[in-house]
Every structure is written in structure tokens, then in C-alpha cells.
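Trainee: only geometry, no sequence info:
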């Protein structure tokens, strides 16, 4: 990959990185002058910070150039608002983008350091939890790579989600101290500071002109301070930014109270204020947690919008009339939905616009991405809480709702029933529906896979679609091949580049040229060798994390994603138990199998955490039974994150994508696995459908009910007992779980799991899909027994993943939703 990694020119007027010797001199200089460490005594982390300082300087120059071009061309920009940005580690990503991998590797080598070891000590940025944040990170990469003017906004979480530890088989949450050693990539911006207000009350009066003016007064204020993280484009010379907000008190402490001897009370307000940016997703099982989460969401959208307006006014001199012509704001899920009334507040209360003009600007500025079909996941906030914390916004939401329902009445005359369904206000529950607010306040609403968008139109937002169908569009999610192939699977990336050149790095559709290689024995043999090496690397990670030794010759069967009942880790686990029983009965599978599961459960999600414990109890039995030998292993990899994924995904043979049909919006893990040559076993859910269409029915393993069949069973009646009694393997496995076979010290531990499957309706259709899943797994086993055929299928999967790049997603957003164009020069 030397040609690819060095092909981008990064010569700079200020920073010379044109040669290995120049880089070496720079690294030593940064180590001494910035890190403050003697090279004789420097450790890997010191070299990380020295290397990051070098790279950050280059990125800063490129960003300033990008910003000047954007300003001079007065381009329309997109601002991506997301509560999560799961960026992972940045050193290798930026070196690849700048074309400096090999030069920096050689420079460090000459200083007796290994680049891979230096990169390994970097902490993952703990700014997200799962697919939502990973998608946002991919999108920023694609924006910069293709020179689109864009900017990301989020929160600088001090502790991130949590660090998942497994203690006695149970998930235990510990603080994610990712900032323990600081963040070498961020620029602190103490001068970029905006007040964010909470509480208080509204006072309204009429001016002489008859205009009603409202003021939000007696508020408690928190300051939002900016931290900027550069996001590099691959080979484009364009750098955009992720601006993260950190909460600061309006004053550090009350000196009078301090002098009176009450030291704790003196800094109480500071401590409370700064809690807003401490932790991603505070537990919302208590009223205090709910209030903190609501404040967190408003904190970041208020600061972001104030910043966006300030930037616009610097160029357009106190005129916001054309804001929607120069600004596009994307709401990534409902977490930033409060941006709709906040922009209204800023336009009306601060800048003096009339309601109608402000509403017209607002609706043309925002667009909204929906990420879920689960009704319980569609965010709502209680009216009483909004009234207490954001009274002005509640008032504006009521006004927006009144105006919207007037339109509904005109569109659906004589249909009072539809008013309640479309209203932003749920009068019975006394709640505000944030998804409805996002839909009404946006000019476009997109789903993230064809099935998801179809179901969104037909079910979740059916009434809205009946009224404003042109608003709803599809933009299937994508992943960045720079992170998920070029960087994480360099050997496979090199093999692909040898076969078809390197254009695929920025145009993934070029992968279709690999198809003839599926029948080239030399290519397939090299691909098998690369997969074997990746499996050995994964096996080493598993042994280091868990102590379990895996045989790389076994099929590596991976299900790595958030632990949730609809994602059905339980379905996978039931199959593991069935395989275990078959081996015990003298009927072992033809090929050894290692089942790898990883993911975090939300701290308050009892059933998901119980499933994690069940996985560990089953693993203890399976992995320690001498009769099983190495024919079956079950491993839970703790604290799954981006860096772990970069090892798991290239090293897996089989990708488990088995969510209940109609419940997964898209998924992006399915794309990452297929891009790295893993075959998919999955339901017809989310983007699995589009992957199946792309790779062909013969190159994927589809099982289970369709979304239509699931809906039909829900309507006509579903009886999980029928499946339990009709399948001896399934019945035996469920009985073992319920009877304490895997936890003899506490036989009733998993009775809630069995109750959910049999007595509480099996909401996620685990029982109904088990037979199809098991039969499909038998087909997987048979296919794996023919290495040549399996590799041919793997090559065809890789070759047909062109449409699943985040580049394609961004091109679609840019053209159909944001109306932005690439910069003319950078």
C-alpha cells in the first residue's frame, strides 16, 4: 500500500513533511517543545502526542485554507447536528488522509519507535454509543473527502458512554476516562462562548405598533465553550471541523460565600452547570436524569444555532432573511429537535422577525433523519418538564402546533380523528412528540434504508405522508471505505488495489471491477491468506481480553452491535445451545465454530443486561466442557468500540444481522462485514435487503419472517408455544435456560428470559424465526465446507458493495436535501 499511502502531496509552506528526514526532525522538535519530554526517555504515548502535534498543524493549515475558500465563495453550508460522533482513533485516519503513513512510519522507525505501537496507545474518542455516532463520523469524513462545505456539532463528553467491564458475567459500567491524558486533536476555543438559558418565565407586552413582544427572563444561565476537532478529507486538501461544546459556569464561584467559609456552596453552581457535558446519555430512569438529558439536548442545539447565526451574520451583515439560502441544518435523529423552536426563538425574540417569516425560514433550513421504527424509541418530553426548564420553547411549540393543525384541518376536512394523531402535543400523556416536531419543522425527512423509509411512510408517519408525501425521501446509510477497509484491513485493501487500482478509495463503485477475480484462483488464495492473518489477529485480541483461545481454522461467527432484544442476540445464543447439545449427543458440526458476541447494553435495560449474563453463563459451560474440545466456542468481547471493531470485522467469516424484520432502520455493521469479505446471515430487515439485491441471493444467507409476515402475525395473533412445542431442539434449549442448567447455583436466574419468550408474547419473534435460522445456519456450515466456493462468494460480496459507501449517501444528501456543491478549489 506504499503507493496509495504516499500519493497525496502534503507539502506546506509552514510545515515541511516532504521527506522522512524532515518529519524526523519535526517529531523530535514537537517532542521537546510541545510535549516537553527528553527523546531519551520518551514512551509511546509521548511519541503519539508529538506525532499528533505534527499532523494537527498540517490539518490546521488546511482547515484555514478551506475556510477562506468557503468564505470567499459564499457557499451554502451544511451543519450536521448529532448528539453522537463515534470517531474512533484519529492518528492513522489522518495519516492515511494526508498520505503520510509510510513516511511517518519510517521516521519513527529511525527513532526506534513503531508506528503501530504508537497508534495503539491512542484512546478512542468516547463521543458516541453505536451506529448513530459511527454514521455521523462517516458522513463528516465523506463531506471533507469530496470537498463539500460542512461542519459538525456535538457535545464534548468528559466521560463518554461508559467503559464496560464484565464482573461475574455481568455488565458493570465504569467511567470512560478517554480524556485522562487530554485530547491531542482538539483546539480549545475559550473566546467562542455562548450563554444557554434554562428555567425562568415569559413576559409579553404589546408595542405601540400592536406587535406582541415576549421576553424570557429570570433564567439560570450556563456557558457553552467550543472545542474544535479537525476532520480530514482523503487526498482532497479539505479539512472540516467537528465543534464540540463543553459546559462552563457563568462564574466559577461566589467569593462572598467562599470567604464566609462555605467552600462547597461557593462552587456548587459551577459543579451543577458543568454536569451538562459530563456523560453521554445520563440514565433517564429518574426525574433528575430526564431533566439532565433534556438540558443536555437543548444546551448543544442552542450553542450550535447561536454559533451558526453568528457565522452567517459575519458574512451577511445583520441580515438573516436569506439564512435558508446559505445554511442547511441536518437533525440526526430527534435529539436535536429542540433546534426547531430554538431557531424560532432566536429569529423572533433576538432578531425581531414576525412569526410567519421566522417559520418560513426555519422550515426551509432544517431537514431530519429518522433512525427508528420503534414507537418507544420516538422521543417525547413531558409538558410539565418543558414548562419548567424551557417555558419559551413550550410556548413556541404550542404556536407551531396551532398553525400546523390549522393546515391539517384544511387538508383533511371532517377528519377530527387525524388531528390527535398529527398533533405535536399528546394531550392524554401530556407530552410533546419530538419526532412530530422534527417532521413539521423540516423541509425534508429521510429514512435510512429502502424498507425503513417505506415503513416510515406506511406506519410511523403515515398521516404525515398522506398530507405531505413529497417531504419523505430515502437516503440509504453508508460507511467510509477509508476507515473500514483501507485503514482496518490494509492487506485486503492492497490486494484490491493491485487488481483494480486505487480509485475505489474515493469511488467505491469501482469495486465492481473485482467480479472477475472471484474465479481467479491466485486472487482467491491470496484473499484466503489475508483472512487467515486477520483471524489470527482477532484470536490474539480475544485471548488477551478474555483468556479464551480460538483456533483460526474455525469459522468465526460474529454478532457485534448494541445489546437489544430486537437485535436478537438471544436467537444466536439459542442456536449455540442447540449446537452444544448436538455435540454432546454425538452429532458434532462438520466444522468448528467460534461465536463472537460484543456490545453494550444501556445501563437501565434490565433484559439486555440479563442476556449478557446468560451469554457468559452459557460460555462458561460450553468453553469448559472437555467433551466439546475446540468444536464450539462462545466468547463475549467486553467494551466493544471502534478500535475493537477494526479487528473483529476483518477477522470474521460470518456476519450475524438477525434483527426482527421491520425493526432495524438500516444497520451499518452489515455493510462493514460484507466489505471485508464476511458473508451475511440475516433477516430481510434494514439494509440487508439492499445488500441482498446487490450481492445476489446466492451470496447471502436469508432467514426468518419478513416485515409483512411479522405485521400479519401481530394482527392475527401469534402463539410462541406452538413453535416451542413443535421443535424439540428449541424446546430443550429453552428448558435448559429456564431450568438452571447454565446457572445451577441460581436456577431461577433466567426465568424472565423464558417468560418473555413464552408467556409475554415473544414480542421479537425469536421462537417463530428459530427453525428458519437454524436451517439457514446448516446451509452456512455446508457452504463453509467448500473453501473455494466460500471465497468466491466473499469476493463477490466485496465487489458488489459499491453503493454502500457514505460517499454515495453524502452525494445524495447534497443534491436532493441540502442543495450544496463541492468547493471549486481548496
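Mentor: Nice, thanks for sending it over. Since this is a predicted model, take the numbers as computed values, not measurements.
Trainee: only C-alpha atoms from now on, for both contacts and neighbour counts.
Mentor: Noted.
Trainee: tell me which stretches of the stretch 301-450 of the chain form strands.
Mentor: Here the stretch 301-450 of the chain has its strands, by DSSP state E, counting those that start in this stretch, at 327-332, 366-369, 380-382, 425-426, 431-433, 444-447.
Trainee: TSV for those strands, including distance to residue 288 and mean neighbour count?
Mentor: What follows is these, written out as TSV (distance: least, CA to CA, whole Å; neighbours: other CA atoms under 10 Å):
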stretch	distance to residue 288	mean neighbour count
strand 327-332	25	24
strand 366-369	28	26
strand 380-382	13	17
strand 425-426	22	20
strand 431-433	17	20
strand 444-447	32	25
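Trainee: and those: which comes nearest residue 453?
Mentor: strand 444-447 (4.4 Å; CA to CA).
Trainee: show me how far the closest one is from its chain's centre.
Mentor: 18 Å (CA atoms, centre = their mean, to the nearest Å).
Trainee: now the strands of the stretch 301-450 of the chain in JSON lines, with distance to residue 89?
Mentor: Below are those laid out as JSON lines (distance: least, CA to CA, whole Å):
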{"stretch": "strand 327-332", "distance to residue 89": "22"}
{"stretch": "strand 366-369", "distance to residue 89": "26"}
{"stretch": "strand 380-382", "distance to residue 89": "33"}
{"stretch": "strand 425-426", "distance to residue 89": "42"}
{"stretch": "strand 431-433", "distance to residue 89": "36"}
{"stretch": "strand 444-447", "distance to residue 89": "29"}
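Trainee: those: which one's closest to residue 111?
Mentor: So among the strands of the stretch 301-450 of the chain, strand 327-332 is nearest, using CA to CA, at 43.9 Å.
Trainee: what does that closest one rub up against?
Mentor: Contact with strand 327-332 is made by 76-83, 132, 136, 337, 365-370, 438, 818, as judged by CA atoms under 8 Å, 6 or more residues apart in numbering.
Trainee: and the comparison structure, right after this:
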């Protein structure tokens, strides 16, 4: 890698929140870097590649983590606090290098050390693979929560699956989505530590046997769960928690049938079937697909995790160092299990199985322990997203668990019958077992019954949740809570937008990094000319940087002075990317009708996976618009290929306008909306999810709200929604649909998008046309305001200053106090350099 020719000043701005690099620390980093290049990677500078340099840097940074990591676990062992276990099938972590340097406070030392070695740290950072072990909001929320749990000093553990292949890499070829495997581990990960000595057995299949001591699950097939530990550092507090991800490993024993047949090779080859469990992440978001492999993944993670939890509970310090804790009465005082949606719902019957079948507790005592330990976060009320597992599949794969679920259901329905005698319809609605059609278990009902707390993820969503499961709410209202989602300000401001972080720090100091509510101090500067200029400069620099990147990636010249209008989220009908597309077509038609009329230039960017026909339409519309010389640089449309955490970190700081346009009542919360707000984009959105609370925080004058409310949506559905009424009433809408249907955007195949037009005209559950007119008028108000940059910037500052509530630190503190019964702590742990670490039980 070549040395960097720029001057010190051009090379990088030493921003204030990074601090000044001290000489002895820089020297130590250089020494450690060279040692790792030599001893860990077995390379010298003559043959080392940029990737070798990345790994040497990552190992150097990890060295700074290791002492803190050991000392943190030692501290939890010695203090014996209540431990928090966050169970999630998804963790959308992104990259770790920069985030780790920031949280450890060693970014400036590493930057300076690599500069002195003639290396570009930003070039090395780009070589890290994203850990894309999630689909979208739910998985990214889990990642933010891990960061916050470490930062507010909780003894917390994340548990999930180490998918060999994460969310697929997306390529767009001729306007169509092509999926490529995300082989994120092909070079290995410098952050994980394999722990084969802690591998645990997980059982499948088999049968249940009655014994004098109770029921026993026998004749099972065993798969081993091997843990890989990933460090999760808090922000400058010396706390390093653990994310433990399980990989499936085949047992050592072979299938004897093959041995008897002498087919040793086949016996070895069959071992791979067990290892398929952790092979690939299911790429479905807000859609339930009942496949046996998915159910296996869910139980695999839960079974391994609960064994680990019980082992750690028993081995905890208790009186003397070697005493084993066997009193399960105190289990809920020492253990909190948070279920991230219904994917880990089998934790409830699995904990019951452990307590009753293995530990010998009575059913009633085990049920009391289980419900006081478990809590459930609901992420959606969309019917197609709800998990309903066929009883036949559960009986085949997990026969003991199905028995336990039936017993839970029987006792639950007895309680319902006692409260509402003879109300058979209510009992049918509240049953965990759905009898109509194929017999299924409703996993959301299992979670509600088996948990002591049930929370939605925004105030509006939590209210809708109570209505959707009103029978349960009426029976046990004390269980239902709201925990509005949040985002970590470390990754989503400090890391991704250092320029803005610096401008803020110069005005109000740095305390906002862990107390985001302090951003409210910026409100007094919303009309301060100097501060407004500084914010405008940072935004312009971020836009220029993104324009350069997109020109390199897509070959499209972007007008960096245009409004960057961005919608990046999973392509799903309820998120209404098609409504955005109709607006794009409307703008195009207006330019074509009157090319000389004043027009506020826009660059509209849409990105994410799935829903291939919608992606193809967006790409086709973009191709027509971007190729039209009459349009020029007034309007550009870009479909962002392979959108992921790392790309989000570049796009969000450059956004002017954030599109949050779901049908009211369908988006549980949203967290992208919070990231854009924190980085000074204005939002155009419906009164849905957390948009409602964002508006409450910043004032309605600082957000563009359009469209129907939840009540108006429900009223329209009751009255009957007829798309033709809107189509015939609005000439611009009619023109858009006619163009889509008539092949205007697909001249080579005029019928290409007929299905989309047909869906919008006849089967649209999400009522796009009903909000079209309101959306277009609101977009006109957006353009008008953009012409007044002073007013726009003032509102952007009000957005930033009103973001404090939406820190995941606040969210996690609420979970801690109101669900888990622990108190957040911002104290620093002792620095590990102060004394040698002692032996510690993991």
C-alpha cells in the first residue's frame, strides 16, 4: 500500500471528540501493529496486502479490548448482579473496527500510528466485511441495544446464531435483483473467539417416555452448539460485554447403520446435515415462512442458550467460591430473559422442560419461575408476520415441547374459563392452539402467556397491540408496556458523522455522547447564523462525499446541490416505496409538460432487498428519467444496490429528506427515521410508528406530516376502499398508473408492470391512492421550504436538538428499570492496566 501524499491537514481533520493522540500511545500502537503483522499474520511489509494490514490493525485494537473483557466478566462474577440475556435470531452489527476504536477512546492514536507507518486507516476500514446477521430493523435494534447495555453498565449477554452466510449480497443486473451469498467469514473474523470447550448438546426428534420420575425425552438426535464470543465494548467505561453466537457442529459419534454397512464415507458426509442449522440467515422480514430448518434454528439457539444461562446461574459466586447454586426460587432475581419477537419463543417451554424434567421442580413452581424470568417484545401486528407453527411439525421435531405447550394452554384456558365462564368464543380467540385449518401453535399467544412483561416498540404500536390482543390485555393489563425504540448515538452520529459531532461538541461539550438528551441545549442555536453555517457546511461536505461515492459505484453524475431525498428500508408493500415511485413519476411528468418551469432539483435514492418486481419498476423508472436530456440534473433516481449498515453510515449523514411514508398503523416503530433525524434530515411521513413521538419532541412545524391517521385508515377500510375513485378523480395519478400499465417504462415488454398496476387498482391493502394527493401536496411544501436554506437549516437543527429521547440508552434504561428490575450505572470499571486480571469462570 502506498504512502499517503496529502499534507497532515488535508489527510484528516483531527476532530475534537477524538482527543489528541499521545506520543507514547502512538508508539505502542505501532509496535503492537508490527508485532501482529509478524507473529499473527506471519508477513512482512514486503509481502503484506492491505487486508493483512487491516487484520493487524484489528488485532491491535482487540488487544486493547481483551483485558477489559476479562475484567468485566470477573467483575460480574464477583458482584453477582442480575444478568440480562437478550435472545435474538438476528444481529445486524455492521463493521466493528471503527466502533471499537471510538468506544475504547483510541481512534486518534490508531489514526496517527498508521499515518506514521504510511498507511491510510480509512482504506483499511473499508476492507472489513459487514457482519450482516440480520434483515433490517429488528436485527439492527438488537445491535444498538448491545451497545447501550454495555454503555449503561448492565451485566448483559446477547445470544444468537453465527450464520455462516448472512443477509445475501444484492446485485442489480439489467434492473433485476440478483442474490449472491454473503460469505462474510471467508477471511475469518478478528473479533470472535471460538470456545469449543463450551460446546453444548442440543436434542431433536425422538419420543417422550413415562418414567417413575416423570416424563423423559429419549432417542433424540444430537447436534452440538459451539459458541463464538464477540466483545461488545461500552463507551469509555471499560465495560466489555459478550455477544455469544452459536454454530452447529455434528456430534463425534457416527451413524452406526452406515458402519454396519461398511459405508464410512457416507457416515462422514451425513454429518454436514447437522451443520446446516447455522448455515444461512432466513432473508424474510415481516413475513413468516414455516420451514422445518427455521424451527430448528429457533430451537437450536434457545436450547444452547438456556443451558448456558442455567450453568452460569449455578456456578455464580454464592457464599464460597465453589458452591453450586441450586435454589431456583431466586432464579428470576438473578436472570432476565428478553425475547426479541417470537423467534426465541421456544425459550418458554424449554425453560419449563429444564425446570420440571431435569431440575425436578413442580409444574406450578416452574411456571412461576419461567413467567417471572421471561419478557417479550412484539415487533409487528401484520398478520402475515405472525409465527404459527404446525403442531405436526412440533410433534415430530420437539415432542416434549408440544406436550408442555398443550399443558400451558390447558391451564391458561382454565383461568380464562374461570374469569369468563361459558365464553367459548373468547376461549377460542385466546387459545395458544389454533384449531381451524391445520392445527397450529400461535407463538405470540405463547409469549404473552409465558412472560411477565409484553412491550410494543412505540407508543402508537403499543396501543394498537393492546387492541389487537384485547382479550389478553383485558385479562392481564399489568403485563403490557411500551418501550419506544432507540438508536446508539455512538454509531449513528459520532462514528458516521464526525463533522457534525465536532460542530455539536464545540457548542455544548461531549456529554451528549452518553446522555443524548443534552442535545436539547442546541435549540437555543437553531437561528444562530454561525451555528447554522457550520451545520450547512457539514451537510454539504457529506453530500459531496456521497455524490463522489455514488458516481464511482453507479456511474451517475449527481448534482450535489440538489435535495437528497432518501428512502432506505426493506421493500415491503406497507412501507409504500410504490407511493414514492408514483411521486417520482409525477415529478417527471411535470418536468416534461413544462421544462422551463421552476423546479427544485432532487436526487431520490431508494434501497434495500426483496420484492423484486417493485425493485425492477424503480430501476426502470430511474433509467427513463436519468436518460432523458430534458430532465437533465433536475431529477435523478438511484436504486441503492446492496444497502447495508456500512452504506447507511455514508448515506444517512448526507440526507436532506427522510421518507417515512408507511400506511398509518403498520410500521411498529422505525429506527431509520431516528437516524435521519439525529443527522439533521427533515422527515416527510405519516402519523405512524415513532414518527408520532418524533413530531411531539420537535413540534409539528419541524416535520412534514401527511396522510390518514390510524383511525381514518380503519374508517376507510370499514366504508370500503375503492382505488378507482381516486384514479378517476386525480389526472396526475391516472397518468402514472396508465404509464406503468401501458409499458411506458418497459417498452421492450409492455406487460412487465401490469401486475403492479393491477395490485394497486384491485388488491391494495395499504391504500396508496388514498394518501397520494396529500403526499404530493406535502412534497410541494418540502420543495418550497428547500428554497429557503436558512429556514430549512433551522428546522434541521431543531430535529437534531429534539433527538435525545431516541437514544437506545434511554430505551435500555427503561427496559432495565421497568422490566428487568435492575438499575443502569454510568460508573467506569477499573482500568485493566491498573492490576493483573484474575482467573474467572466464564
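Mentor: Now that the structure is in, tell me what you want to look at. Here the structure is a predicted model, which means the values were calculated and not measured.
Trainee: TM-score for this pair?
Mentor: Scored against TM-score structural alignment, normalised by the length of structure 1, the superposed chains reach a TM-score of 0.95; 806 aligned residues with a CA RMSD of 1.9 Å.
Trainee: relative to residue 740 of structure 1, which of the strands of the stretch 301-450 of structure 1 is closest?
Mentor: Going by CA to CA, the one of these nearest residue 740 of structure 1 is strand 380-382, 39.3 Å.
Trainee: mean per-residue distance, that closest one to structure 2?
Mentor: Comparison of strand 380-382 of structure 1 with structure 2 after fitting gives an average deviation of 0.6 Å (mean CA distance after the TM-score superposition for structure 1).
Trainee: just how off-centre is that strand within its chain?
Mentor: Put simply, strand 380-382 of structure 1 sits 23 Å off its chain's centre (CA atoms, centre = their mean).
Trainee: show me what it is packed up against.
Mentor: With contacts taken as 3 or more CA pairs under 8 Å, 6 or more residues apart in numbering; DSSP states H and E, strand 380-382 of structure 1 sits against strand 431-433, helix 434-440.
Trainee: next, format these as JSON lines and append distance to residue 663 of structure 1.
Mentor: Listed next are those as JSON lines, based on distance: least, CA to CA, whole Å:
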{"stretch": "strand 431-433", "distance to residue 663 of structure 1": "20"}
{"stretch": "helix 434-440", "distance to residue 663 of structure 1": "17"}
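Trainee: quick one, which of these is packed in tightest?
Mentor: Counting by mean count of other CA atoms under 10 Å, helix 434-440 has the highest mean neighbour count of those, with a mean of 24.
Trainee: which neighbouring elements make contact with it?
Mentor: Where contact means 3+ CA pairs under 8 Å, 6+ apart, helix 434-440 of structure 1 is packed against strand 366-369, strand 380-382.
Trainee: which one of the ones you listed lies nearest to residue 778 of structure 1?
Mentor: Shortest distance between residue 778 of structure 1 and those, using CA to CA, is found for strand 366-369: 38.0 Å.
Trainee: mind listing the helices for the stretch 351-500 of structure 1?
Mentor: 355-365, 383-389, 391-411, 416-422, 434-440, 450-455, 462-468, 481, 490-500 (DSSP state H, counting those that start in this stretch).
Trainee: so which of those helices is the most surrounded?
Mentor: Comparing those by mean neighbour count (mean count of other CA under 10 Å), helix 481 ranks first with a mean of 27.
Trainee: so how far does that one sit from its counterpart in structure 2?
Mentor: With mean CA distance after the TM-score superposition for structure 1, helix 481 of structure 1 averages 0.5 Å from its match.
Trainee: ok, residues contacting that helix?
Mentor: 505, 508, 805.
Trainee: what does it correspond to over in structure 2?
Mentor: Using TM-score structural alignment, helix 481 of structure 1 lines up with residues 489 of structure 2.
Trainee: please tell me how far the counterpart of residue 414 of structure 2 in structure 1 sits from residue 422 of structure 1.
Mentor: Using TM-score structural alignment, the equivalent of residue 414 of structure 2 in structure 1 is residue 406. Residue 406 of structure 1 sits 11 Å away from residue 422 of structure 1, going by CA to CA, to the nearest Å.
Trainee: now swap in residue 559 of structure 1 and tell me
Mentor: Here the criterion is CA to CA. By it, residue 559 of structure 1 lies 38 Å from residue 422 of structure 1.
Trainee: okay, stretch 671-682 of structure 2 sits on what stretch of structure 1?
Mentor: Under the criterion TM-score structural alignment, stretch 671-682 of structure 2 matches residues 668-679.
Trainee: nope, stretch 150-158 of structure 2 is what I was after
Mentor: Mapping stretch 150-158 of structure 2 onto structure 1 (TM-score structural alignment) gives residues 144-152.
Trainee: can you check stretch 693-702 of structure 2 too?
Mentor: Aligned by TM-score structural alignment, stretch 693-702 of structure 2 corresponds to residues 690-699 of structure 1.
Trainee: show me what contacts the counterpart of residue 805 of structure 2 in structure 1?
Mentor: In structure 1, the residue matched to residue 805 of structure 2 (TM-score structural alignment) is residue 803. Residue 803 of structure 1 makes contact with 478, 508-509 under the criterion CA under 8 Å, 6+ apart.
Trainee: so how do I select the buried members of these in PyMOL?
Mentor: Here is the PyMOL command that selects the buried residues among the contacts of residue 803 of structure 1 (16 or more other CA atoms under 10 Å):
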select buried, resi 478+508+509
